[in-house]
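Enquirer: Fold the following and give me the result.
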Amino acid sequence: MNARPPLLRVLLGFSLLGAGIVNLGLVRGTFPAPAGVLALMLGAAETAAALPTLAGTAPRRASPTALGRLAVGSLVLASVAQAAFAVAPGATLGPAVTATAALQLAAAGAVGILTRSAPPGAATTTAQSVDVAPHPGRHSTASLGALFLGAVLISTVATFGLSGTEAAEHAVPHGQHHLPDIPGLHQHHP
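Expert: Now for the predicted structure:
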């Protein structure tokens, strides 16, 4: 029995969620245009795909290999289409589109690894058939560390992407939230 944590699946879910959130952030400044419609559709699809991926549920009727190929192709095509829409008017790629493309390509790579199949007739050696673990805690510590580093990297890229959206321009910086000036409360402000 293999008790390894599903590291790639969780990182795939994080990548999809990060790309979906950045895409939804792009909608604010580009919606009526085709780039905004594409960002809305991709953001909704990526966010919707991230939730069952993180939960560990899989479609029951679809072939994992065929579904994986479709997902890889869709993610690569989406990143290329968004980049093309971004540079079509003569502009450069902004941080939001760059971050979205990076997260989409990372998700495509994770899907490719998770759904690859061995060539016919090839001998397969899985972690289930080789169950040698002299120090079981070492593997879980390494997996937890890899999960933490992957989550930090993905959240950093997503935050960078969100900072380049129009929605971020209207956000209130931390520490600047305050109560409105209400008569009688002037002496309570620090």
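
Enquirer: From here on, just use CA atoms for contacts and neighbour counts.
Expert: Noted.

Enquirer: Residue 58: what secondary structure?
Expert: Here residue 58 takes the coil state, with states given by DSSP: H, G, I helix; E, B strand; the rest coil.

Enquirer: Which residue is the nearest non-sequential neighbour of it?
Expert: For residue 58, ignoring the flanking residues on the chain, the nearest one in space by Cα to Cα, 6 or more residues apart in numbering is residue 52 at 7.1 Å.

Enquirer: Let me know the helix or strand that that neighbour is in.
Expert: Per DSSP states H and E: residue 52 is located in helix 34-55.

Enquirer: other SSEs contacting that helix?
Expert: Applying 3 or more Cα pairs under 8 Å, 6 or more residues apart in numbering; DSSP states H and E, one finds that helix 34-55 makes contact with helix 7-30, helix 64-87.

Enquirer: here's the other one to compare against:
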Amino acid sequence: MSALTHLTRTWPVFAALGAGLVQLAVGAGALGAQAWGNAVGALLIAGGAAALGWAVAALRTGRTPVPGAALAAALVLIAASGALVASGAASAIGVAVLPLLAADVFLLVVAFGATATIRAARRGAAVSGAGERGADAAGDREADASSSRGIRRSALSVTGMLAGAALVAALATPALAGTRAGDSAVPHGELHLPADQGHAH
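Expert: Sure thing, here's the model as predicted:
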């Protein structure tokens, strides 16, 4: 894999975590408005839970699970939310538009990651036979080089994880703040006390 691939290989996982959290918050904010809003909210919550589950499975296995299903689900959710926003129904049923679009950005990253995994698997299957025929002759010469490459790849992976986590946090934090759940949250550093306790001497 290229250096860029090692740097960004964990980004779809972090993006799935961001998408899941934002969709859960947006879906919860749509509940209780009206019947259609409840249906959309339930679908968003289901999609968010699925994204979180997929991300946890990817973290546990160290690979992209069911990339075909992940790609299809991401595209369906992006198309559905796009139609919801374009029709103007999102605002009518209490769906926060900007956080929903932020979740779409995360889902795009998941879709790109799933596509890259599918393409890599196809390329690997196509060249596996040719690679095995020349592996024994070049094995000794490649031992030292592969060790140094492994160290560089590990460093790139750690750097990519830190950068991916920072980018997701930078987008997910304001997106969550823009939902109804975010509006109800207590700001950091503040403590809400009952009126009688706040004025007591």
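
Enquirer: Put one on top of the other, what's the TM-score?
Expert: These two chains, once laid on top of each other, score a TM-score of 0.74 by TM-score structural alignment, normalised by the length of structure 1; 174 aligned residues with a Cα RMSD of 3.4 Å.

Enquirer: quick one: the longest helix along structure 1 to helix 7-30, angle?
Expert: Ranked by residue count, the top helix of structure 1 under DSSP state H comes out as helix 136-163. Between the axis of helix 136-163 of structure 1 and that of helix 7-30 there is an angle of 10 degrees, by axes from the mean of the first three to the mean of the last three Cα atoms, to 10 degrees.

Enquirer: what's the mean distance for helix 136-163 of structure 1 versus structure 2?
Expert: Here helix 136-163 of structure 1, set against structure 2 after superposition, deviates by a mean of 1.8 Å using mean Cα distance after the TM-score superposition for structure 1.

Enquirer: now whatever helix or strand comes next after that helix: which residue numbers in structure 2?
Expert: Going down the chain from helix 136-163 of structure 1, the next helix or strand is helix 166-169, by DSSP H and E. Helix 166-169 of structure 1 falls opposite residues 180-183 of structure 2 when the two are matched by TM-score structural alignment.

Enquirer: tell me which residues in that stretch are buried?
Expert: Within stretch 180-183 of structure 2, the residues that qualify as buried are 180, 182, counting by 16 or more other Cα atoms under 10 Å.

Enquirer: hmm, who's touching that stretch?
Expert: Contact partners of stretch 180-183 of structure 2, identified using Cα atoms under 8 Å, 6 or more residues apart in numbering, comprise 25, 26, 28, 29, 96, 176, 177.

Enquirer: residues contacting the last one?
Expert: Taking Cα under 8 Å, 6+ apart as the contact definition, residue 177 of structure 2 lies against residue 183.

Enquirer: What of the second one?
Expert: For residue 26 of structure 2, the residues meeting the contact criterion (Cα under 8 Å, 6+ apart) are 41, 44, 45, 95, 96, 99, 100, 179, 180.

Enquirer: re earlier: what's the match for the residue nearest to residue 58 of structure 1 in structure 2?
Expert: Here residue 52 of structure 1 is matched to residue 57 in structure 2, going by TM-score structural alignment.

Enquirer: count of neighbours near its match?
Expert: Number of residues near residue 57 of structure 2 (other Cα atoms under 10 Å) recorded here: 15.

Enquirer: repeat for residue 51 of structure 1
Expert: Residue 51 of structure 1 is surrounded by 15 other residues when neighbours are defined as other Cα under 10 Å.

Enquirer: Now it: closest residue in space that isn't a chain neighbour?
Expert: Of all residues not flanking residue 51 of structure 1 in the chain, residue 13 sits nearest, at 7.0 Å (Cα to Cα, 6+ apart).

Enquirer: Check the gap between residue 82 of structure 2 and residue 20 of structure 2 for me.
Expert: In this view, residue 82 of structure 2 and residue 20 of structure 2 are 17 Å apart by Cα to Cα, to the nearest Å.

Enquirer: The two - which one has more neighbours?
Expert: In this comparison of residue 82 of structure 2 against residue 20, neighbours counted by other Cα under 10 Å, the higher total goes to residue 20 at 27 against 16.

Enquirer: how many neighbours does the nearest residue to that one once chain neighbours are set aside have?
Expert: For residue 20 of structure 2, ignoring the flanking residues on the chain, the nearest one in space by Cα to Cα, 6+ apart is residue 48 at 3.7 Å. The burial metric for residue 48 of structure 2, expressed as a neighbour count using other Cα under 10 Å, is 25.

Enquirer: Just tell me what residue 48 of structure 2 corresponds to in structure 1.
Expert: Correspondence of residue 48 of structure 2 to structure 1, assessed by TM-score structural alignment: residue 43.

Enquirer: Likewise for residue 99 of structure 2?
Expert: Structural alignment places residue 99 of structure 2 opposite residue 96 in structure 1 (criterion: TM-score structural alignment).

Enquirer: quick one: that match and residue 157 touch, right?
Expert: No: the pair residue 96 of structure 1 / residue 157 is not scored as a contact, 9.2 Å apart, by Cα atoms under 8 Å.
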